[in-house]
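A.B. asks: this one's sequence-less:
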């Protein structure tokens, strides 16, 4: 049985006050079992988050990392540094990193290796633009991104990550892929992974990311190949994020 995973991505948002609100709400939370919850605040809040969330079941995640462990890279953060602050998970290849900061598939792979090398659990983000979907290229694009990141990995390494399908056209737009559309892509990813190892394919956790909220989470999470969510805007309200976590039961 795959343990559901709900991850919140604050992007360049949030505050120390919001972290405290999460800490208060989730300290006494009545949540489904089993369930993993991860929060990805901006880098400056990692230390405050480790304190505010210490009494909650929420694990700490980072939004990206540099593929190198150290060096003259002003403004960058390494996986080893993240581990020192109690970070367990890290997002790799989010669409905004690919589009705004020109991360190529090769860059995504390098970051994936860097995360695995220090014991961080990567959440690999993949997804198509609206133009690619309208052109009927959804699975071509998604499986290319999956393949270039995962094909070179050793079987043991593949067991240590999750994949988040985030249709770019549904991120921050209020538009959401229908449960049927999301399920079709998730099933395609799982079928592709079965070509490497059928047992691994059944263990692989697949998350939906693209305007998941408290209203649509239950229907999305009810799909057989959707094992959780990568939540953006709705993770900036503690009560909404809590409601999404409740939907994972």
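C.D. replies: Yep, it's here. Remember, it's a predicted structure, so these values are computed and weren't measured experimentally.

A.B. asks: hey, let's count contacts and neighbours off CA atoms from now on
C.D. replies: Will do.

A.B. asks: contacts for the lengthiest helix in the chain?
C.D. replies: Longest helix in the chain by number of residues (criterion: DSSP state H): helix 179-194. The contact list for helix 179-194 (CA atoms under 8 Å, 6 or more residues apart in numbering) reads 138-139, 142-143, 146, 165, 200-202, 204, 206, 208, 219-220, 223-226.

A.B. asks: swap in 7 Å and give it another go.
C.D. replies: Outside helix 179-194, the residues within contact range by CA atoms under 7 Å, 6 or more residues apart in numbering are 139, 143, 201, 206, 219-220, 223, 225-226.

A.B. asks: okay, one more to line up with it:
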């Protein structure tokens, strides 16, 4: 569980899911977050949507919505001859406040390196976006005993020079615990979050207060146990964020643990 004054975050990542017909789920999630505003306090709820849904979702939610909207990637350049890419400036202009960078699926499917993630964060920060920077190890890396080394190297190499607790959130997503049949135990989660927390503290006070979220197949039935782990400041939720019923249950589990 988050300690001290770090902001807690419950973030959904819709990945390559969702059409305009699904915007009712976004509205329902926002309505629930609004109903829990007094209990959430300074903690934040957000949805990182496909690029095609950011603008229509922002229009549906109107001014001062109860949740933040985000994208799932951005280019390093603000504009140019980059067919099929979307710049951080465009993500911001569409109505987003956040952007996910370095997700394991981007690293795996698109060969993204930590150096590229860092360059993307530089662009995102320049555009005024808050960044969720993802780190995580594969099963092979864990089995070889290199999990902590891999994650901490990614952490050090992925953060832009201007990254601090005001503009950056870390998401630890063990690749081996996402749709593989393996599961991360509370001890696994707590140990890696402690290592990340120690590494951030060693980078100076500007980064020591960064929130560190867990992102390994978080669902309503395991959220409470995950949130009970030390140094966990919330969650980056995948499939369970697609439906208001399951995502709001995770929000409620966070609120219960945080305020209970």
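C.D. replies: Alright, I've got the coordinates. This one's a predicted model, so the numbers in the text were calculated from it and none came from an experiment.

A.B. asks: how alike are these chains, TM-score-wise?
C.D. replies: The TM-score (TM-score structural alignment, normalised by the length of the first structure) is 0.93; 245 aligned residues with a CA RMSD of 1.6 Å.

A.B. asks: which other residues reach whichever helix or strand comes after the longest helix of the first structure?
C.D. replies: Per DSSP states H and E, the first helix or strand lying C-terminal to helix 179-194 of the first structure is helix 198-203. Outside helix 198-203 of the first structure, the residues that touch it by CA under 7 Å, 6+ apart are 2, 159, 190, 193-194.

A.B. asks: who's sitting farthest from the centroid in the first structure?
C.D. replies: residue 72 (28.2 Å; CA atoms, centre = their mean).

A.B. asks: so it, which state does it fall into?
C.D. replies: For residue 72 of the first structure, the assignment made with DSSP: H, G, I helix; E, B strand; the rest coil gives coil.

A.B. asks: trace it over to the second structure, please.
C.D. replies: Aligned counterpart of residue 72 of the first structure in the second structure: residue 81 (TM-score structural alignment).

A.B. asks: check residue 142 of the first structure too.
C.D. replies: Aligned partner of residue 142 of the first structure by TM-score structural alignment: residue 151.

A.B. asks: what about the helix or strand that contains that match, how far off from the first structure?
C.D. replies: Assigned by DSSP H and E, residue 151 of the second structure belongs to helix 147-158. Mean deviation of helix 147-158 of the second structure relative to the first structure after superposition (mean CA distance after the TM-score superposition for the first structure): 0.5 Å.

A.B. asks: all strands for the stretch 1-150 of the second structure, in order.
C.D. replies: Using DSSP state E, counting those that start in this stretch, the strands of the stretch 1-150 of the second structure run over 9-13, 44-48, 68-71, 98-101, 130-135.

A.B. asks: quick one: the helices in the first structure, in order.
C.D. replies: 16-27, 46-52, 79-84, 95-100, 105-117, 130-134, 138-150, 155-158, 179-194, 198-203, 217-221, 238-247.

A.B. asks: and of those helices, who's closest to residue 68 of the first structure?
C.D. replies: Closest to residue 68 of the first structure of the helices of the first structure is helix 105-117 (CA to CA; 6.9 Å).

A.B. asks: what range in the second structure matches that closest one?
C.D. replies: Going by TM-score structural alignment, helix 105-117 of the first structure sits over residues 114-126 in the second structure.

A.B. asks: got the buried residues for stretch 91-98 of the second structure?
C.D. replies: Within stretch 91-98 of the second structure, the residues scored as buried using 16 or more other CA atoms under 10 Å are 91-92, 94-98.

A.B. asks: ok, the residue nearest to the match of residue 142 of the first structure when sequence neighbours are not counted - contacts?
C.D. replies: Distance criterion CA to CA, 6 or more residues apart in numbering; nearest residue to residue 151 of the second structure, sequence neighbours excluded, is residue 136 at 5.4 Å. Counting by CA under 7 Å, 6+ apart, residue 136 of the second structure makes contact with 151, 172-175.

A.B. asks: and if you look at residue 238 of the second structure?
C.D. replies: 12-14, 217.
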